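Undergrad: All I have is the shape, not the residue letters:
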């Protein structure tokens, strides 16, 4: 049976819970086992993804969280570095790591994308990981 990890930034706890629930549901609907790991914020997601991949227990990692724009440039640094770091982990290891981080202007936008309708970032991240893992198997790429 396939096993996947979810690493989630919990800075916005309500959003994190929604993202985790929808990603977990997508993995379980695909017949996979899933483990959830929490980190304080989105900036920590790349390291958490690297830890999960390095454990050699997972076929992929869905990285979830939310960053809501504030009054300073902090938003830009956190979003950019989280995205780059997650991409670096998957490209350097060959293990799919999805960027399921909401990068939004306000809480209303975040809630609209945190589960329950067609803009469900948690589910979409899990589905991306599943699709890449299947493609890797189909093409016989080395891990």
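TA: Structure's in. What do you need? Here the structure is a predicted model, which is why all the values come from computation and not from measurement.
Undergrad: can we go C-alpha only for contacts and neighbour counts from here?
TA: OK.
Undergrad: Would you confirm that residue 49 contacts residue 96?
TA: No. If you go by C-alpha atoms under 8 Å, residue 49 and residue 96 don't touch, sitting 9.9 Å apart.
Undergrad: what is in contact with these two at once?
TA: residue 61 (C-alpha atoms under 8 Å, 6 or more residues apart in numbering).
Undergrad: what's near enough to touch residue 8?
TA: By C-alpha under 8 Å, 6+ apart, residue 8 lies in contact with 16, 20, 36, 37, 38, 39, 41, 42, 45, 63, 64, 65.
Undergrad: second one coming, line it up with the first:
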């Protein structure tokens, strides 16, 4: 569903599992920092709101979205990490670079999730411009970080 038709911060509280003893990794791309910091705040605050303990939320930064896959693998291989939330923003440009990065990250995160049998959440915005990114990082369409955190929680309760 297009985010223009749904607020990313709205979610059903059905299937919300107790996460007070669960450990999460949040990996944040440093590229498009204004956007990714807002995504991080959304994910972090949502985890806390739903019962996560501060000490059980580990943050790691990577230079860009492409690096999310390897960092996710490093975190997922740790047996105490139960879910990995990956946050990034790749804004459409004038070249095909956008397509290559987005496809590589989506594929890489899927592979890590399947390899380690853990939720590895794709919280990467792929907007056409900065305004669309901000609209989805706490703006008029909610916060993709909120959605990513809830997705991780719901997958842990599956």
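TA: Alright, I've got the coordinates. Here the structure is a predicted model, which is why all the values come from computation and not from measurement.
Undergrad: Can you give me the TM-score here?
TA: Overlay of the two chains. TM-score (TM-score structural alignment, normalised by the length of the first structure): 0.91; 135 aligned residues with a C-alpha RMSD of 1.1 Å.
Undergrad: List the buried residues for stretch 78-95 of the first structure?
TA: Within stretch 78-95 of the first structure, the residues that count as buried by 16 or more other C-alpha atoms under 10 Å are 78, 79, 81, 82, 83, 85, 86, 87, 89, 90, 94, 95.
Undergrad: just curious, which of the residues you listed is nearest to residue 3 of the first structure?
TA: Closest to residue 3 of the first structure out of these is residue 95 (12.1 Å), distances taken as C-alpha to C-alpha.
Undergrad: For the alignment partner in the first structure of residue 41 of the second structure, give me its contacts.
TA: Aligned counterpart of residue 41 of the second structure in the first structure: residue 21 (TM-score structural alignment). Residues in contact with residue 21 of the first structure (C-alpha under 8 Å, 6+ apart) are residue 122.
Undergrad: swap in residue 114 of the first structure?
TA: Residues near residue 114 of the first structure by C-alpha under 8 Å, 6+ apart: 15, 18, 19, 102, 120, 121, 122.
Undergrad: Compare the residues you listed with the second structure and list the overlap.
TA: Shared contacts between this structure and the second structure among the contacts of residue 114 of the first structure (both residues aligned by TM-score structural alignment, their matches' C-alpha atoms under 8 Å) comprise 15, 18, 19, 120, 121, 122.
Undergrad: so who does the residue positioned nearest the centre of the first structure touch?
TA: For the first structure, the residue sitting closest to the mean C-alpha position, by C-alpha atoms, centre = their mean, is residue 63 at 1.8 Å. Counting by C-alpha under 8 Å, 6+ apart, residue 63 of the first structure makes contact with 6, 7, 8, 45, 49, 86, 97, 98, 99, 100, 101, 125.
Undergrad: Let me have those residues in a markdown table, adding distance to residue 108 of the first structure and secondary structure as columns.
TA: Formatted as a markdown table, these follow (distance: C-alpha to C-alpha, whole Å; DSSP: H, G, I helix; E, B strand; the rest coil):
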| residue | distance to residue 108 of the first structure | secondary structure |
| --- | --- | --- |
| 6 | 24 | strand |
| 7 | 23 | strand |
| 8 | 20 | strand |
| 45 | 23 | helix |
| 49 | 28 | helix |
| 86 | 25 | helix |
| 97 | 26 | strand |
| 98 | 23 | strand |
| 99 | 20 | strand |
| 100 | 17 | strand |
| 101 | 15 | strand |
| 125 | 20 | helix |
